[in-house]
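In: all I have is the shape, not the residue letters:
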């Protein structure tokens, strides 16, 4: 029997078989939500045709990503105050409810609502899986396991477009969401039986009333409201309404006001416990650099995943299934690189090489992708995507390791969800920016080329049938313009890859294989009263036990 791990005030015993089964359950849950993020990539054009809602394309992804982003920190508080397993299973159940609504959606509005509910559940799944590993696996070995989890997420992302294309071509797009229902039922059963987290004595000591006080409901309301206003302003600006329209301006103003109220609520909180974002996160420059890196890498790859299949179908004439095939190199490169990066990081004990390699490869790959055109060969399209996917895979998981290495155990749940928030918020923002650029550029560029054509009617025809009602000569002109506008959105991926340089080079080097001296140094940066003591495990690793966990502290002594 393996020796118990001591981590964050919790202890647990797992042999190799039990740990493998737990990881299987966690990977299944990650697979479920990961597939849901990309399964629409190839189905979107068909849905836009059925609902006659080309302008809603981004919202079918954004509604999911919006709630996925907005409630990350709230889940961080939930995981800090309640049973991790209970919160985790509740999140999966919410995801299933949203999937059911999407499956039966009669119109675009219902689909958007279902996606929002599914995102609300998915917000707690990936971060919850990470938190379970922090309680069961020592820090020095954790990167390898999390690399496998990231690989499972990427594998789902590969299968998603294929499955979405196959279901859309051969049955109906509704099965893109319906397939989550039986798979989710299996996942809930497996997680309920296999996932066992140690008793958290520090959580059990807090009364229910005090727990709800620490949830920071006012702060969460302000944060969620501000994000909704920001996303709506980005979605509407330059496409549905001009940037200087009163509606867009009001949304930006309300976003700013609510954001200020959120920051004030954090600054004036009577106790640090009731803050959504703890002081250890706010005052650590490496955490913020890691968050900026996560935003850049994630935002860029989501833009590419959403708009490349549209380019394949509308410009190259590919079917939904074929466009999924053509997207495989990007996501496949991500999967392979995620697993390699996890192993390398675990072996050398530093996350910085993965950050740097990820930036270099993603810049090179994104730059090459922006050079594709209607005449580009398949080999170039595949090679460019593969290079970019390798870059994203090397860098994607590293910010989470930064948080787990630098933060005190009591703040790791919020820290992990903070990084996940930055990743998903970035995806929401930059997908909306991409949609705004696409719609605005299409309108401005199509009008002089096709002066006698109703541009709005053309845009409402759907991506797959774009220009199908035009004469052959006009249709060719329209597709050429569409191609240029779609490629413009991919410059977002390039710009974000370039900006990730600041995070990759600015994050200081800290070993994940802590020694006594390193642990002492780290504790010096923590808030007073949280230093605890350094305890050596049988495997040679050290952990910091906060003095608030009296039971574990006494046992360690």
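Out: Cool, got the structure. Small disclaimer: the values here were computed from a predicted structure and weren't measured. Residues are numbered from 1 along each chain as shown.
In: rest of the way, CA atoms for contacts and neighbours
Out: Fine.
In: what residue is smack in the middle of the protein?
Out: residue 424 (3.9 Å; CA atoms, centre = their mean).
In: which residue packs closest to it, ignoring adjacent ones?
Out: Among residues not flanking residue 424 along the chain, residue 69 sits closest, at 4.9 Å (CA to CA, 6 or more residues apart in numbering).
In: what about that neighbour, distance to residue 423?
Out: 8 Å (CA to CA, to the nearest Å).
In: quick revisit: the residue nearest to residue 424: what's it in contact with?
Out: Applying CA atoms under 8 Å, 6 or more residues apart in numbering to residue 69 gives the contacts 123, 420, 421, 422, 423, 424, 425, 428.
In: for it, give its distance to residue 432.
Out: With distances taken as CA to CA, residue 69 is found 14 Å from residue 432.
In: circling back to that earlier point, can you flag which of the contacts of residue 69 belong to helices?
Out: 420, 421, 422, 423, 424, 425, 428 (DSSP state H).
In: ok, and the most crowded of these?
Out: Counting neighbours by other CA atoms under 10 Å, residue 428 comes out on top of these with 31 neighbours.
In: pasting the second one now:
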């Protein structure tokens, strides 16, 4: 049998990672133009939400399939689906069409990301795996820097359609490289698809993700119904997995306390990542008065240091072990978050860059170590499932914490405005944009910034709680 060309397949994986990573940010950059063209302001959040939903929901299924029928066919299917979905999104004539085509794109993304990391686990020995997973994660950082600039250029010079079309050539090249240069054993174990388990898992994840995403806007009755659906789906899912001969999510992997702890840390720290990268640009524009472009660069050091952290963690795991390595990096996150809580309202730009350096080093180390450890703790035949589960925890963490951040931020801001009758919510909408803030009365700007400052402090108190919980999870498991 022909040997896999490790270098070329690694390049193809990096291309698909970049393609998936750039999609979120570049679409957000182009969204105002898309909305004005397709007239769908009231449902625009679904363009992003549905993509995340479908990616998260389909991830466990693809992980199981990659363990059963092989990595290559599942990876190729995911790339093809992502490319087709991208091409269709570029052809959308209204917001409903765009949202439906994003479903296809998200289903492709659900295969591309976890299977790519599983292939890296197959290609590289344990001592090199952390570095390669870290380098792969680094492409997320590169994408976060490039995407806003590229999105702005495409919208101004071409049209918003090319925000989606750009994925087509990248995806096709990666597809061909995988077809030609990835070779794996034809031996695949016979498997019966766990229909019942799949159905209840999808129902559980859809209900959970929808509840988290829309928590602040749903009525109490609707939240109660969704909570009931989550409980019923969870019970039915676990019963189905106990009966299944070849379960989609083997319950045995969830019995390991270290596996549970590592993935709970992934969930919490992924949420902390979103809290930092989403709200710091708001801080920069609303309080420091910087432009949108400069505000985005306040988190750029985090993306750069993410790559460094991914490389550093390999040596730390070897010398310190898992628990001590996590403890060290969580301590760095704790220091960075405390700094965000104690800095005064007018803090220089470079301070946030320094905090971004600390955060990026810790983020890259923790997320990469959790991926590697999740793969090591399971049997070889369950590596795909374990990788997919870890990826799912990242999505759940982002969705969960974004919702909690939003509720906290909005509650604090509303309470602060209630104490100041001269301020309105419309004024708050303007203060968060450096350009729009010029329309406000100069005497009200300091008060508005103080309200925004209080809201942002509330966000980082939530992050502090998430980091403390991560410390607790890091202490609960017993080493074998």
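Out: Yes, it's here. For clarity, every value in this text was computed on a predicted model and none was experimentally measured.
In: care to give me the TM-score?
Out: Once the chains are laid over each other, their TM-score by TM-score structural alignment, normalised by the length of structure 2 reads 0.86; 480 aligned residues with a CA RMSD of 3.5 Å.
In: returning to that earlier point: if we only consider the ones in helices among the contacts of residue 69 of structure 1, which is nearest to residue 111 of structure 1?
Out: Closest approach to residue 111 of structure 1 among these (CA to CA): residue 428, at 16.9 Å.
In: now for the closest one: what does it line up with in structure 2?
Out: Aligned by TM-score structural alignment, residue 428 of structure 1 pairs with residue 399 of structure 2.
In: and that match, what is it in contact with?
Out: If you count contacts by CA under 8 Å, 6+ apart, residue 399 of structure 2 has them with 209, 212, 213, 271.
In: and for residue 452 of structure 2?
Out: When contacts are counted by CA under 8 Å, 6+ apart, residue 452 of structure 2 touches 283, 286, 287, 413, 428.
In: quick one: what helix or strand has it in it?
Out: Here residue 452 of structure 2 sits within helix 445-476, counting by DSSP states H and E.
In: mean per-residue distance, that helix versus structure 1.
Out: Superposing on structure 1 and averaging over aligned pairs (mean CA distance after the TM-score superposition for structure 1), helix 445-476 of structure 2 comes out at 2.8 Å.
In: in that helix, what counts as buried?
Out: Using 16 or more other CA atoms under 10 Å as the test for burial, helix 445-476 of structure 2 gives 445, 447-464, 466-471, 473-474.
In: and for stretch 271-280 of structure 1?
Out: For stretch 271-280 of structure 1, burial by neighbour count (16+ other CA under 10 Å) applies to 273, 274, 275, 276, 277, 278, 279, 280.
In: quick one: the second one and residue 373 of structure 1, what's the gap?
Out: Here residue 274 of structure 1 is placed at a distance of 53 Å from residue 373 of structure 1 (CA to CA).
In: same question, the third one
Out: Here residue 275 of structure 1 is placed at a distance of 49 Å from residue 373 of structure 1 (CA to CA).
In: now swap in residue 492 of structure 1 and tell me
Out: Counting by CA to CA - residue 492 of structure 1 and residue 373 of structure 1 are separated by 17 Å.
In: about what we covered before: by neighbours, which of the contacts of residue 399 of structure 2 wins?
Out: Most surrounded of the contacts of residue 399 of structure 2: other CA under 10 Å gives residue 271, at 28 neighbours.
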